[in-house]
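Enquirer: predicted coordinates and the sequence they were generated for:
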Amino acid sequence: MARTSLRFAVLGDSLAFGTGAGRPVDALGPRLTRALSDAGFDVDLHVLAVPGAVSADLAAQVRRATALAPDLAVVVIGANDLARFVPAEQASAALAAAVGALRAVGADVVVVPAPDMSMVPFVPPALRPLVRGACAVLQHRQAQVAQDAGASVAPVAGEVARAFVADPALFSADRFHPSSAGYARIAQALEPHVLAAARARRDDAAA
């Protein structure tokens, strides 16, 4: 089968950017790019994510993305909304607007909802149920608005959290961001969702 060209944009926060990875090639975008390449795509990767971004900051990233006319966009957002107590409705509304704008320029979009922040080592055990509950509220709302706006959702937070709790080496030295090994584990969870979106786009184009 002939290889398919794919302009691929990664938007969001420090997880999308790759903060904590030992090498740039270990970050999420390059890892997902390798998976797409192995699946027969010629990938043009653009990492537009900004460390520290909240959902409201997606608007600026989307403006840069729409100028590139991406075929596929992955949006990883929500951790900083949680850390800064941004209301779930406000954060999800910004996400919905971002997805809508990306869809309007023809991009297929995969949304990765907020992580389960209760897995972070410095969260006191007594507060973890409360933190987990707040994360679940945002995750649920993000999934709803993403699907309504035409995106697919990669609900990997629970799987990833269990892996990080079981293996502290998945955290980088700051005990907050993933290490290179942590990004490998996150990419492993995301690959099926990203590959499914890329293949569906290829199949639609061939039909």
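Expert: Received, thanks.
Enquirer: hey, let's count contacts and neighbours off CA atoms from now on
Expert: Noted.
Enquirer: biggest helix in this structure, by residue count?
Expert: helix 180-206 (DSSP state H).
Enquirer: pretty sure Asp116 contacts Glu159?
Expert: No: contact status for Asp116 versus Glu159: not in contact, 9.6 Å apart, counting by C-alpha atoms under 8 Å.
Enquirer: which one of the two is surrounded by more residues?
Expert: Neighbour tally, Asp116 and Glu159, criterion other C-alpha atoms under 10 Å: the higher count belongs to Asp116, 25 against 14.
Enquirer: spatially central residue in this protein, please.
Expert: Nearest to the geometric centre of the chain sits Val76, at 2.5 Å (C-alpha atoms, centre = their mean).
Enquirer: contacting residues for that one?
Expert: Val10, Leu11, Gly12, Asp13, Leu15, Ala16, Val111, Val112, Pro113, Ala114 (C-alpha atoms under 8 Å, 6 or more residues apart in numbering).
Enquirer: hmm, back to that, can you mark which positions in the longest helix of the chain are buried?
Expert: 180-191, 193-195, 197-199, 201-202 (16 or more other C-alpha atoms under 10 Å).
Enquirer: next one: stretch 161-177
Expert: Here stretch 161-177 shows Ala161, Ala163, Phe164, Pro168, Leu170, Phe171, Ser172, Phe176, His177 as buried, counting by 16+ other C-alpha under 10 Å.
Enquirer: and the comparison structure, right after this:
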Amino acid sequence: MYLRYVALGDSQTEGIGDGDEATGYRGWADRLAERLAALDHRLHYANLAVRGRLAAQVRAEQLTPALRLRPDLATVVAGMNDLIRRDFDAGRVAACLEDMFAALTSSGAHVATVTFPDIGRIAPLARPLRPRVLDLNARIRAAAARHSVTVVDTFLHPVTTDPRLWSPDRLHASPLGHARIADAFAHALDLPGSDHSWSDALPPLAVPGPWRAACAEVRWLATFAAPWLRRRIAGRSSGDGRDCKRPCLAPVSQRALEPPEAPAG
């Protein structure tokens, strides 16, 4: 069983979408740590993730601290912030991920990672990015195979694009989405009590009419896409000036492990 778990990554691993600035963010990595601690109370957990980080920044800022913590389990999730940028280079992103896979597995850690879902089904305006997702996912699978890294292959499962698993910004998982991701990692790691139910479809969701759908896209553009574009133009990141939330290995506080209910359609 794992006793030293370290999570590396960006906003998804930090837990954005599962909590808020006032109460703190939980997220799938915290939820996974809680499951591990329920199996062995000796578990210690660190989360080095910081929102807005590109894959190269995760490698530069988090890999060395992670290695110092000598994890026996590490999760590496990065690349989405690269994928949505104009200068995206799948080979460069995959090389950063593979560097982390190689270093962590060589240190004795079991490493787990993910592929990315079809983001064009989550945000219709992102449909032109589908070839990027396919390219990066193929490279992640290949790099993971070379280093015996466990892969949670989210792209294969339609539920991963269900809007109820995503926050209104369509960039971060909702509480239910974070719970599903944690369950997916638990299943991939073959933890006791885990199964494939994380990939089960939710009850059917009512399909909005054309006018309602169009209005939703306009609201999303004004509320979330426009501020993101302004930050890009200004050369700023949502993670500027922020530190990771759990820089040191520490015991895990137990919380309810039941997933939240899906929001109403």
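Expert: That came through, no problem. Treat the numbers as computed from the prediction; the structure is a model and nothing was measured.
Enquirer: packing partners for the longest helix of structure 1?
Expert: Helices and strands touching helix 180-206 of structure 1, as assessed by 3 or more C-alpha pairs under 8 Å, 6 or more residues apart in numbering; DSSP states H and E, comprise helix 28-38, strand 72-76, strand 108-112, helix 157-166.
Enquirer: among those, which is nearest Ala136 of structure 1?
Expert: helix 157-166 (9.3 Å; C-alpha to C-alpha).
Enquirer: can you list contacts of the closest one?
Expert: The contact list for helix 157-166 of structure 1 (C-alpha under 8 Å, 6+ apart) reads Pro113, Ala114, Pro115, Asp116, Met119, Leu170, Phe171, Gly182, Arg185, Ile186, Ala189.
Enquirer: next, format the contacts of Val76 of structure 1 as JSON lines and append neighbour count.
Expert: As requested, these are exported to JSON lines (neighbours: other C-alpha atoms under 10 Å):
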{"residue": "Val10", "neighbour count": "26"}
{"residue": "Leu11", "neighbour count": "27"}
{"residue": "Gly12", "neighbour count": "29"}
{"residue": "Asp13", "neighbour count": "25"}
{"residue": "Leu15", "neighbour count": "25"}
{"residue": "Ala16", "neighbour count": "23"}
{"residue": "Val111", "neighbour count": "25"}
{"residue": "Val112", "neighbour count": "25"}
{"residue": "Pro113", "neighbour count": "27"}
{"residue": "Ala114", "neighbour count": "24"}
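Enquirer: what about those residues, which are in strands?
Expert: Val10, Leu11, Gly12, Val111, Val112 (DSSP state E).
Enquirer: return the member of those nearest to Gln147 of structure 1.
Expert: Val111 (8.9 Å).
Enquirer: counterpart of the closest one over in structure 2?
Expert: When structure 2 is aligned by TM-score structural alignment, the residue opposite Val111 of structure 1 is Thr113.
Enquirer: need the helices and strands packed on helix 180-206 of structure 1 in JSON lines with distance to Ala143 of structure 1, can you?
Expert: Listed next are those as JSON lines, based on distance: least, C-alpha to C-alpha, whole Å:
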{"stretch": "helix 28-38", "distance to Ala143 of structure 1": "20"}
{"stretch": "strand 72-76", "distance to Ala143 of structure 1": "12"}
{"stretch": "strand 108-112", "distance to Ala143 of structure 1": "8"}
{"stretch": "helix 157-166", "distance to Ala143 of structure 1": "12"}
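Enquirer: looking at those, which is nearest to Gly150 of structure 1?
Expert: Short answer: strand 108-112, nearest of these by C-alpha to C-alpha, at 7.7 Å.
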